[in-house]
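Enquirer: Sequence first, then the predicted structure, then my questions.
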Amino acid sequence: MAGATSLNLWGILSESKRIIDAHSRHFLALSVIFLLPLSFSIIVSPFLFPLLSPHQSQNTHLQLSSQTLTLTPFSLPLILFLLSLPLFSLCALASITHSVFHGFFGRPVKLPSALLSIPPSLPRLILTTFLSHFLLFSLSLPLPFLLLRLSLASPLILTASTLLLLALLLALLYLRVSWSLAPVIVVAESTWGLQPLRRSASLVSGMTPVAASSFLFFASLQALLLWTAFLLRSDGWAWKDWAFITQIVLTSTLLMILMLYRAAADTVLYMYCKAVHGELAVDIAQEFAWQYVCLPFDDGKVPHVVSVVHV
């Protein structure tokens, strides 16, 4: 663990970079296993959806025969593709969080240990992620109604709807920032459901500006990168263009790096929030307690603490 570090966005990014650089091959392996397929799938999704949609297969079938087609809302390859995205994301989140958490304390970071941390964390991550998204979705249901009211000509209704819309958006953003540490808590503290959401809100309460800046920083960069990548959308013959393929590879790699640093930054932010609330000192004492031996030479005196150095 590093020494004194600023409790701001730059400090979080610096500490995240330090941990990743110290175990570069480990995080590269995790990124290649989980994040690279995820980022590549997201980047090429505008091109894959037409190929995996049932309409494409129906058109192909029409060219081969004139039999009656069975209309289905989704095709099996498309469903499998959509399910694989959150699965890869949560597996990456579990393994990277586990690795950064151990790397923060200077523990050995091993690839088998990171992979073995996925099975116990994955069900809890799925349930907690579903619950948090369901709550945010439920709270955002009035948004279409408020947007519809904005089209009305009455100045009073327009002003009231605008204020309510802004208040709702700020409330959703506040909840999203307050719950940003929930996945880390699920992995680090083995909890799930509402408990990590409440725990995250409690930890972030003293670090809301830092948590908000971290969330907005990575969200804006990822949104900008995805917007740039989707501008590359073209016809199917673009796959034969080397410039187009190079752009796909570069944007996928950049998105992979952003995802890696975002997961690492959330874990570091979790440790910083614990430090602000006075919990990190206890963890450090428990972490390194086995390296010290107390020798009470005389009763009634303060024990001498001797550091045990392993050669």
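Expert: Noted; the coordinates are in hand. Numbering: from 1, shown residues only.

Enquirer: make it CA atoms for all contacts and neighbour counts henceforth
Expert: Will do.

Enquirer: for the stretch 1-150 of the chain, what spans make up the helices?
Expert: Secondary structure of the stretch 1-150 of the chain (DSSP state H, counting those that start in this stretch): helices at 9-22, 24-30, 36-52, 54-64, 76-104, 111-116, 118-139, 142-149.

Enquirer: List just the one of these that sits closest to residue 248.
Expert: Proximity to residue 248 (C-alpha to C-alpha) singles out helix 36-52 among the helices of the stretch 1-150 of the chain, at 6.9 Å.

Enquirer: Tell me the buried residues in that closest one?
Expert: If you call a residue buried by 16 or more other C-alpha atoms under 10 Å, then helix 36-52 has these buried ones: 36, 37, 38, 39, 40, 41, 42, 43, 44, 45, 47, 52.

Enquirer: roughly how far out does that helix sit from the chain middle?
Expert: Chain-centre distance of helix 36-52: 19 Å, with C-alpha atoms, centre = their mean, to the nearest Å.

Enquirer: Next up, a structure to set beside the first:
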Amino acid sequence: MATIPPLDFCGVLVESKKIVNAHSRHFLALSVLFLLPLTFSLIFFSTVRHAIAEPGRNSAQTLLRYSPEHRLFLKTTGLSMIYALTILTLSICAAGTITYSVYHGFFGRPVKFASAIKSLSNSFLRLFVTFICSQIIVLAISFAVGVIVFLVIKGIDSLGFQISPSSPYIFAAYAIGLVALGSGLFYLQVNWALASVVVVVESSWGLEPLRRSTYLVKGMRGIAASLLLFFGLVLGITVWTNWGFAVAPGGLRDWIFVALTVISSALIMMCVLHSVAANTVLYMYCKALHGELAGEIAEEFAREYVSLPFDEEKIPHIVHVAQP
């Protein structure tokens, strides 16, 4: 008799891992198509930018020496813009296709590569608009915090305290502002953890997925925060380690960097894959918590399925949440 994973951090990870393993070749194909280029762009961006900034450091960088010094800023800015667009495009494609596949795999539906790619025609633009809306809110909050810190500093100055760049009052104001901004943005990210899943599954866009995610994540914010911290920490440490080796001098740096890149690429790819899958499973658990999943499960059982011997893991999941 199959056991249902508990509704906690480990339970979400176990359930998402089970779905990914049940369709391993499908998710491997999606990972190679979208996550592998994303991984390499994350790892090699610092190397390429460093090569442009200091073209004389390495003989392999001589191809970049044709530009005069006054064009260095334009080259770096152009590279950063191309990098940002590449990361955004690959991230949206990966999030859309993986979420679509995990959602259908959760119910035991057939998961096909062509269908997952085709789903981007409906979700790509919606995900892009939703991302832009979220960033506008983030920028507005950051600007508001900056204005408040500026007004506080001006207020301290008007009270007759001596203000200088090294003043402890300036440091305290900046520190409080950064802590407040970081806490606020983290809280927003936790509330918006399910926004991309809402876009793909419910075909909404703009501010509506952000509002819907905030509603669904109530009661599960601890799990959402744990997932965000866990995958963010793994991804951040891995990318930072590669960037450090990319610019570090030393005779053994080259072959160590190559070996580390191969290991890190696989780690980042699996991290992003399981992060998106875990958020999709969390979305289903949140819907169950709010009593919205019963209808979908009843609809799945109303359909006719043909069970094959090798499809034992590809079965619809029943989620029951008992509120205390």
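Expert: That came through fine. Quick caveat, the model's predicted, so the values are computed rather than measured.

Enquirer: tm score of chain vs chain?
Expert: The TM-score (TM-score structural alignment, normalised by the length of the first structure) is 0.81; 287 aligned residues with a C-alpha RMSD of 3.2 Å.

Enquirer: quick one on the thing from earlier: would TSV of the buried residues of helix 36-52 of the first structure with distance to residue 310 of the first structure be doable?
Expert: Shown next, in TSV, are the buried residues of helix 36-52 of the first structure (distance: C-alpha to C-alpha, whole Å):
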residue	distance to residue 310 of the first structure
36	39
37	42
38	42
39	43
40	45
41	47
42	48
43	49
44	51
45	52
47	56
52	58
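
Enquirer: what do we get in the first structure for residue 289 of the second structure?
Expert: Following TM-score structural alignment, the counterpart assigned to residue 289 of the second structure within the first structure is residue 276.

Enquirer: thought that match was touching residue 205?
Expert: No. The criterion here is C-alpha atoms under 8 Å, and residue 276 of the first structure misses it with residue 205 at 10.1 Å.

Enquirer: Residue 238 of the first structure: which of the helices of the stretch 1-150 of the first structure is closest?
Expert: Per C-alpha to C-alpha, nearest to residue 238 of the first structure of the helices of the stretch 1-150 of the first structure: helix 36-52, 10.1 Å.

Enquirer: compared with the second structure, how much does the closest one deviate?
Expert: Overlaying the second structure shows helix 36-52 of the first structure at a mean distance of 1.7 Å from the equivalent residues (mean C-alpha distance after the TM-score superposition for the first structure).

Enquirer: Residues contacting that helix, please?
Expert: 56-57, 75, 77-78, 85, 88-89, 226, 229-230, 233, 236, 248-249, 251-253, 255-256 (C-alpha atoms under 8 Å, 6 or more residues apart in numbering).

Enquirer: Show me which of the residues you listed are buried.
Expert: So, by 16+ other C-alpha under 10 Å, the buried ones in these are 75, 78, 85, 88-89, 226, 229-230, 248-249, 251-253, 255-256.

Enquirer: Of these, which pair is most distant in space?
Expert: 75 and 253 (28.7 Å).

Enquirer: sorry, back to before: ok, the buried ones among the contacts of helix 36-52 of the first structure vs residue 215 of the first structure, which is closest?
Expert: Of those, the one sitting nearest to residue 215 of the first structure (C-alpha to C-alpha) turns out to be residue 255, at 15.3 Å.

Enquirer: Show me what that closest one aligns to in the second structure.
Expert: Using TM-score structural alignment, the partner of residue 255 of the first structure in the second structure is residue 268.

Enquirer: and what of residue 286 of the first structure?
Expert: By TM-score structural alignment, residue 286 of the first structure lines up with residue 299.

Enquirer: now residue 136 of the first structure
Expert: Residue 136 of the first structure maps onto residue 138 in the second structure, by TM-score structural alignment.

Enquirer: quick one: contacts for residue 149 of the second structure?
Expert: 173, 174, 177.

Enquirer: Superpose on the first structure and give me the mean offset of the helix or strand hosting the match of residue 286 of the first structure.
Expert: Per DSSP states H and E, residue 299 of the second structure falls inside helix 294-302. For helix 294-302 of the second structure, the mean deviation from the first structure after alignment is 1.4 Å (mean C-alpha distance after the TM-score superposition for the first structure).

Enquirer: Any chance you could list what contacts stretch 118-129 of the first structure?
Expert: Looking at what lies outside stretch 118-129 of the first structure - C-alpha under 8 Å, 6+ apart - the contacts are 90-91, 94-95, 182-183, 186-187, 190-194, 196.

Enquirer: How many residues are close by residue 221 of the second structure?
Expert: Neighbours of residue 221 of the second structure under the rule other C-alpha atoms under 10 Å: 17.
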